[in-house]
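S.K.: Need coordinates for the below:
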Amino acid sequence: MNLGRQRPLVLDHLRSFEAVARRAGFGAAAEELHVTQSAVSRQIKSLEDELGAPLFTRGTRRVELTQAGQLLLRAITPALGRIDSAVRQIRQLRGRAQVSLSTFPSFASLWLLPRLPTFEKGQPAIDIRISATDRLLELDDPDHDLVLRQIRPEDAPPGAIRLFGEVCTPVIGASLADAIARGAAPPLKSPKDLVDCTLIEMDDDRASSDVLGWPFWLQQRGLSQLEPRRWISVNFTHQQVQTALAGQGVALARLPLIHEALERGDLIEPFGREGRMTSPWAYWQISLNSARPRPELESFVAWLHEAAHETRVAIGEEG
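M.R.: A predicted model of the protein is given here:
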């Protein structure tokens, strides 16, 4: 057995390899890494000797990855990114307590961020780092403590905690409601009146769109053939809400995310509670396996559960 081939690869060599691959040249990589070109060449040669395979084909002006090089690059790029992220966090924190979470942009904009001041008031010494992305994270992601996601119960991983369910309801902005009341816009007394309206729809190919969009809502009310006056399609839930607030049409909004706007009168349910539709999807808290138990994380989770309880009450799941 060749014990040398089982040794871990040197991180500096991997850094040099990644830089050469990204910059397509030894000189450019050396400049970026602040070393000599010959030093980079020696590191790549040593790495190739360790692997027993060439990583680049050398051309006159640029280098190209071999099949082995492509395989190695795919493996180390995310790993180096995670290392760099962890180092940045360590340098930035300098002992400060921090909770890091990931959620999708609309949930962050409409539910989480508006409520954070109440947590910050009670816990001013805890920093909150929010990564708003639709990308699903691995459960061993070292950069995050929690993931807040909208998923079906059967897709929830072990240990996930349900925060509240999903309810969809048609809403219009206060300005459009006023225009309807004055007779300056077509009446909106029953679902069939939507034929004279602009419907604000999600341009979304995710699985949830099958039961969270206008087509399903209309089908449930025997109006599957209804064609509105106009459609407006947007990419995100918070854009739907913003468009409705601007008085541009009727949005099929997600009640857990907009119930406070309803309470303020910024949004109106033209069909009242009868227009609401319960969905099999729900909002869940997922704790990542790599998260280290600590007081600041416990404090944030306790606050999160209190805020979720208030939402469950507001949408009629409790109390």
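
S.K.: CA atoms for contacts and neighbours, from now on please.
M.R.: Noted.

S.K.: And Ile128, how far from Val87?
M.R.: Applying CA to CA, to the nearest Å, the value for Ile128 to Val87 is 17 Å.

S.K.: Of those two, give the one with the bigger neighbour count.
M.R.: Ile128 (17 against 12; other CA atoms under 10 Å).

S.K.: which residues of the stretch 201-319 of the chain fall in strands?
M.R.: For the stretch 201-319 of the chain, the strands defined by DSSP state E, counting those that start in this stretch occupy 230-234, 250-254, 267-268, 277-287.

S.K.: same check, this time on the stretch 51-200 of the chain
M.R.: In the stretch 51-200 of the chain, the segments counted as strands under DSSP E, counting those that start in this stretch are 56-58, 63-65, 97-103, 126-132, 146-151, 161-173, 198-202.

S.K.: tell me the angle of the third one relative to strand 277-287?
M.R.: Translated: strand 97-103. With axes from the mean of the first three to the mean of the last three CA atoms, to 10 degrees defining the directions, strand 97-103 sits at 140 degrees from strand 277-287.

S.K.: Remind me what strand 97-103 packs against, helices and strands.
M.R.: With contacts defined as 3 or more CA pairs under 8 Å, 6 or more residues apart in numbering; DSSP states H and E, strand 97-103 has these neighbours: strand 126-132, strand 146-151, helix 295-314.

S.K.: another one to check against the first:
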Amino acid sequence: MRKPYDLAPLGDLACFESAARNLSFKQAAQELNVTPAAVSHRIKALESELGQGLFTRQYRGVELTEAGALLFVALQRGFETISDAVVRIRARQDRAGVSLAATTAMSALWLTPRLAAFWKAHPGVAISQIIQDDGTGHGVDLSIHYGDPAREADETRVLFHDRILALGSPEFAAAQGIRDVQDLARAPLIHTQSGTNPYTEWPDWFAAMGIEAPQGPGFYLNSYLISLNAAEDHIGAVLGWEGLLGGSLTSGRLVQLVPDAMASPSPFYLRIHNRASANARLFADWLAAPEA
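M.R.: Here you go, the predicted model:
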């Protein structure tokens, strides 16, 4: 029976491609985890199969002959095509599952408590949470962000858009004697500066209250979860989204320090990436529904 492709042994071709790309039998041997003698043996077998030399051997290395260069270009194109196909196939290996990226704080405070309810309704769908505090949302079906959804080229769903409160521990509120916004402006404040997520900060909040800037001491942290922990440890006041921190408010670990609140200038939203599967869209619709 005639072969569909007129090819030399694939192992010899793969060995040649590595040696040609590195212009070194020794480096090819290291890459393929074999000995240089094994590489040389395969190259000689391939040259014998083709009836002509593929390398010019020199004292300090090797160079491709004209035939070798022709074969190398053809193999590179073929291997690149195969590699692209393998990557796409691997990316689809678990399309029943859903991958979702979120910051540490969003995952811990808002997302994880909702997963039990989703799994109860859809037990066959696995959710993989990927922590990405840089806000990139790379390589996933879905990702959660804070900001303007209109900036995204992908489809989005608004998750919540609520009030930003000034929060602190009950002990902190009592010790500082905070009665109004003016008192709060003189109290110690915790600032979260992640460098990647454009969270609303204290100057914006006080500006919305008609106050130019806080005058009290500041504590600067680069993690919102650590900022919340610091507030619960009575170190200072922290800004909190009402929809994000319902558990902390209900438990009494944090309390609203003043009745004033700022409408959040941006929502938390869900980005649906191009690679999103049908199950990912199912989860996106469920997560953005008012009762989720």
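
S.K.: Can you pull the TM-score for these?
M.R.: After superposition, the two chains reach a TM-score (TM-score structural alignment, normalised by the length of structure 2) of 0.68; 249 aligned residues with a CA RMSD of 4.1 Å.

S.K.: Let me have the strands of the stretch 201-319 of structure 1 in TSV, extended by distance to Ser100 of structure 1.
M.R.: Listed next are the strands of the stretch 201-319 of structure 1 as TSV, based on distance: least, CA to CA, whole Å:
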stretch	distance to Ser100 of structure 1
strand 230-234	28
strand 250-254	25
strand 267-268	32
strand 277-287	11
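
S.K.: if you compare these, which one is most tucked away?
M.R.: strand 250-254 (a mean of 27; mean count of other CA atoms under 10 Å).

S.K.: Taking strand 277-287 as reference, get the angle to that one.
M.R.: Using the same axes, to 10 degrees, strand 250-254 of structure 1 lies at 40 degrees relative to strand 277-287.

S.K.: Which stretch of structure 2 lines up against strand 250-254 of structure 1?
M.R.: On structure 2, the counterpart of strand 250-254 of structure 1 by TM-score structural alignment is residues 237-241.

S.K.: Map Ala166 of structure 2 across to structure 1 for me.
M.R.: Ala166 of structure 2 maps onto Pro170 in structure 1, by TM-score structural alignment.

S.K.: any idea how far Arg42 of structure 1 lies from Ser16 of structure 1?
M.R.: The gap separating Arg42 of structure 1 from Ser16 of structure 1 is 10 Å, by CA to CA.

S.K.: tell me, which helix in structure 1 spans the most residues?
M.R.: Ordering each helix of structure 1 by length in residues (DSSP state H) puts helix 67-93 first.

S.K.: helices or strands next to that one in the packing?
M.R.: If contacts are counted by 3+ CA pairs under 8 Å, 6+ apart, helix 67-93 of structure 1 sits against helix 11-23.

S.K.: Give me the contacts around the helix it packs on.
M.R.: If you take CA atoms under 8 Å, 6 or more residues apart in numbering as the criterion, helix 11-23 of structure 1 is touched by 26, 28-30, 32-33, 40, 43-44, 46-47, 63-65, 73, 76-77.

S.K.: which parts of that helix are buried?
M.R.: By 16 or more other CA atoms under 10 Å, the buried positions in helix 11-23 of structure 1 come out as His13, Leu14, Arg15, Ser16, Phe17, Glu18, Ala19, Val20, Ala21, Arg23.

S.K.: From Ala21 of structure 1, how far out is the third one?
M.R.: Taking CA to CA as the measure, Arg15 of structure 1 and Ala21 of structure 1 are separated by 10 Å.

S.K.: If you tally nearby residues, what's the number for the aligned partner of Phe300 of structure 1 in structure 2?
M.R.: Alignment note (TM-score structural alignment): Phe300 of structure 1 maps to Phe283 of structure 2. Neighbour count for Phe283 of structure 2, taken as other CA under 10 Å: 20.

S.K.: Val234 of structure 1: what's it in contact with?
M.R.: With contact taken as CA under 8 Å, 6+ apart, Val234 of structure 1 is in contact with Ile200, Glu201, Met202, Asp203, Gln240.

S.K.: neighbour-wise, which of these leads?
M.R.: Going by other CA under 10 Å, Ile200 tops those with 27 neighbours.

S.K.: wait, isn't it in contact with Ser233?
M.R.: Yes. Counting by CA atoms under 8 Å, Ile200 of structure 1 does reach Ser233; the two are 5.9 Å apart.

S.K.: Quick one: residues contacting the residue lying closest to the match of Ala166 of structure 2 once chain neighbours are set aside.
M.R.: Nearest non-adjacent residue to Pro170 of structure 1, counting by CA to CA, 6 or more residues apart in numbering: Leu252, 4.4 Å away. Contacts for Leu252 of structure 1 (CA under 8 Å, 6+ apart) come out as Cys168, Thr169, Pro170, Val171, Ile200, Glu201, Leu212, Gly213, Trp214, Gln240.

S.K.: Can you report how many residues lie near the nearest residue to the fourth one once chain neighbours are set aside?
M.R.: Counting by CA to CA, 6+ apart, Val171 of structure 1 lies nearest to Glu269, which is 4.6 Å off, once chain neighbours are set aside. Applying other CA under 10 Å, we find 21 other residues in the vicinity of Glu269 of structure 1.
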